[in-house]
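Q: Sequence plus predicted model, see below.
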Amino acid sequence: MKPFLLISTRDNDQAARAEYTSVARHARLRHRELAQIRLETAPLTTFGLDLAAFSGIFLGGSSFNVSDTDKSPLQERVENDLNGLLDTIVTRDLPFLGLCYGIGTMTAYLSGHVDRTYGESVGAVNITVTPAGRNDPLLADLPARFEAFVGHKEGSNGVPPGAELLAIGEACPVQMYRVGTNVYVTQFHPELDADDLADRMRIYQHVGYFRPDELDELAAMAKASGVDGSQHRLLANFTRRYTVAD
């Protein structure tokens, strides 16, 4: 089979490795079936990507925020690289699934509005599948309402032009949408279970997603939450739908 590709933009080695491991595990991919590039390490052109060589593309989370007002040269370069990549992906309607940072990047690319109105603290939230989502192959076998983990400083302030809303939340209304037929983004993290979230929180304990002294309490809340693995089906459905024989 053609491998899938995970594009990471995390400036932390441990976080980048953890993201790869969680995506691979919950998408049910072996390591040879999931390649990874870290876009924060070098410009996109240096990787010589041939998108036709991959069954589909994941874009992971990030410490960057699209709505940041003071952006470093690195962040600006990463965003420019991603905009160029999204131009190809959206125009060609290639299989794509953006996670958390992916929805902010896509919303901005589509000329939607991303701001701090709908940020969510780290924890579990209720996700409700819309009527359009219930008819979508990535969500068809998920419950109409399920829990998933979130933790983000910004959100999409409305559905961008041309997008189909597939899942909604309470504190952050836009939780998942589709562009065209094959391009998807989520605000929640379908790749995280309670252990994954606890590991991620330890890495980012001091960067403002929560008070550092809340770590143990939040980890315990994650364990006691109603997140039951339903959210992982989204990843498995994506890889099952788009796997291409080599």
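A: That came in fine, so what should we check first? Numbers count the residues shown, from 1 in each chain.

Q: all contacts plus neighbour counts: C-alpha atoms, from now on.
A: Will do.

Q: who touches the residue most central in space within the chain in this structure?
A: Computing the C-alpha centroid of the chain and ranking residues by Cα atoms, centre = their mean puts L99 first, at 0.4 Å. Listed by Cα atoms under 8 Å, 6 or more residues apart in numbering, the contact partners of L99 are 58-61, 185-190.

Q: With neighbour count, secondary structure and distance to P143 as added columns, please give those residues in TSV.
A: Below are the contacts of L99 laid out as TSV (neighbours: other Cα atoms under 10 Å; DSSP: H, G, I helix; E, B strand; the rest coil; distance: Cα to Cα, whole Å):
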residue	neighbour count	secondary structure	distance to P143
F58	24	strand	23
L59	22	strand	24
G60	23	coil	24
G61	24	coil	24
V185	25	strand	18
T186	22	strand	16
Q187	30	coil	18
F188	29	coil	15
H189	23	strand	16
P190	25	coil	14
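
Q: Put this next to the first one:
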Amino acid sequence: MRILFLMNDEGSPPGVLLEETQAQGHRPSVLVPYKDISHDLELPGSVPTSPDGFDGLVVLGGAMSILDEADYPFVDQTRQLLRAFNVARKPVMGVCFGAQLLADAHGGGVKPLGHTEWGFLPQTWLPTAQEDILLKDSPPDLPLMQWHGDTFDLPDGAVPLSTRPDCPGQAFRIGDLNWGLQFHLELDQPTLMNWAKLHAAELKDEPAPHIAQMEKDVATYHKPQAGFARTVMRRWLAVCEEAKAAR
């Protein structure tokens, strides 16, 4: 299968999700539309206008906000592509910014959260998660990495799958082939360490304490998060295979 990854920030690569796609023998195509960069020699860097030729779509995170989409033409292009994948019965996974854009594309709303969610924070899985093909048997209170300042309202008919006290919008499903995940399950260790530096710069703090804290967090939380990410990705790829067989 061929899986399209839209990387909306070079600081937010597909990480573990890309690794698992390759490990399962599938072909990833990684595009960076906001810079018109393609890591696939057969494709331009811009957002495709059609899902033709792909079996699934992963839309990753980014530092931009949907609320500033006038500055980012690729946002509406991605919104249209998300809808086209849904019509074509091809699975979608949206991560952080990608989850917000997925909710928006299907009629939900995106808005400022009012604070920044940062760090490895526990998820509360809802009963619906136990019936979900991707998230069933997820570890309770699993700490997953977050970094975002916007949130979303779910579109009509969407199924919430997890929540948090300070940011209820977390994991959700639209129909049977579209998943949104507000948390960053995809991150590898180098990206996490880079994020610690970027977060310190955003706060105008000295980086050393942030790096030291991230080193501790990575030692404690990254292995469980990466294992969870690989399980979720394998299950999602299986959905892609089933959807392809049914078309």
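A: Looks like it came in fine. Worth saying up front: this structure is predicted, and the values here are computed from it rather than measured.

Q: check which helix or strand covers the spatially closest residue to L218 of the first structure that is not a sequence neighbour.
A: Once flanking residues are discounted, L218 of the first structure sits nearest to G123: 7.0 Å by Cα to Cα, 6 or more residues apart in numbering. Using DSSP states H and E, G123 of the first structure falls within strand 120-129.

Q: residues making contact with that strand?
A: Outside strand 120-129 of the first structure, the residues touching it (Cα under 8 Å, 6+ apart) are 139, 143-154, 166-172, 175, 209-210, 218, 221-222, 225-227.

Q: counterpart of that strand in the second structure, which residues?
A: Aligning strand 120-129 of the first structure against the second structure (TM-score structural alignment) gives residues 116-125.

Q: before we move on, back to that, which residue lines up with the residue nearest to the centre of the first structure in the second structure?
A: In the second structure, L99 of the first structure lands on V95 (TM-score structural alignment).

Q: Who are the packing partners of whichever helix in the first structure runs longest?
A: For the first structure, the helix that runs over the most residues, judged by DSSP state H, is helix 73-92. Helix 73-92 of the first structure sits against helix 101-109, with contacts defined as 3 or more Cα pairs under 8 Å, 6 or more residues apart in numbering; DSSP states H and E.

Q: Check which element follows the helix it packs on along the chain.
A: Downstream of helix 101-109 of the first structure (by DSSP H and E), the next one is strand 114-115.

Q: So which other helices or strands are in contact with that following strand?
A: Strand 114-115 of the first structure packs on helix 101-109, strand 155-156, going by 3+ Cα pairs under 8 Å, 6+ apart.

Q: and of these, who's closest to L6 of the first structure?
A: helix 101-109 (11.6 Å; Cα to Cα).

Q: starting at the chain centroid, how far to that closest one?
A: 10 Å (Cα atoms, centre = their mean, to the nearest Å).

Q: and if you look at stretch 85-105 of the first structure?
A: 10 Å.

Q: Now do the strands in the first structure.
A: 4-8, 34-38, 57-59, 96-99, 114-115, 120-129, 145-152, 155-156, 163-168, 174-179, 183-186 (DSSP state E).

Q: Would you mind finding the most buried of those strands?
A: Compared across these, strand 155-156 shows the largest average neighbour count, a mean of 26 (mean count of other Cα atoms under 10 Å).

Q: for that one, packing partners?
A: helix 101-109, strand 114-115.

Q: Run through who's touching the biggest helix by length in the second structure.
A: The helix that spans the most residues within the second structure, counting by DSSP H, is helix 223-246. Contact with helix 223-246 of the second structure is made by 1, 16-17, 20-21, 24, 55-56, 89-91, 133-135, 138, 142-144, 177, 185-188, as judged by Cα under 8 Å, 6+ apart.

Q: To what extent is A52 of the first structure buried, counted in neighbours?
A: By other Cα atoms under 10 Å, the residues close to A52 of the first structure number 9.

Q: Ok, G226 of the first structure next?
A: G226 of the first structure: 16 neighbours (other Cα under 10 Å).

Q: Roughly how far does the residue lying closest to it once chain neighbours are set aside sit from D199 of the first structure?
A: Of all residues beyond its chain neighbours, the one nearest G226 of the first structure is E147 (6.0 Å), with distances taken as Cα to Cα, 6+ apart. Distance, E147 of the first structure to D199 of the first structure, by Cα to Cα, to the nearest Å: 19 Å.
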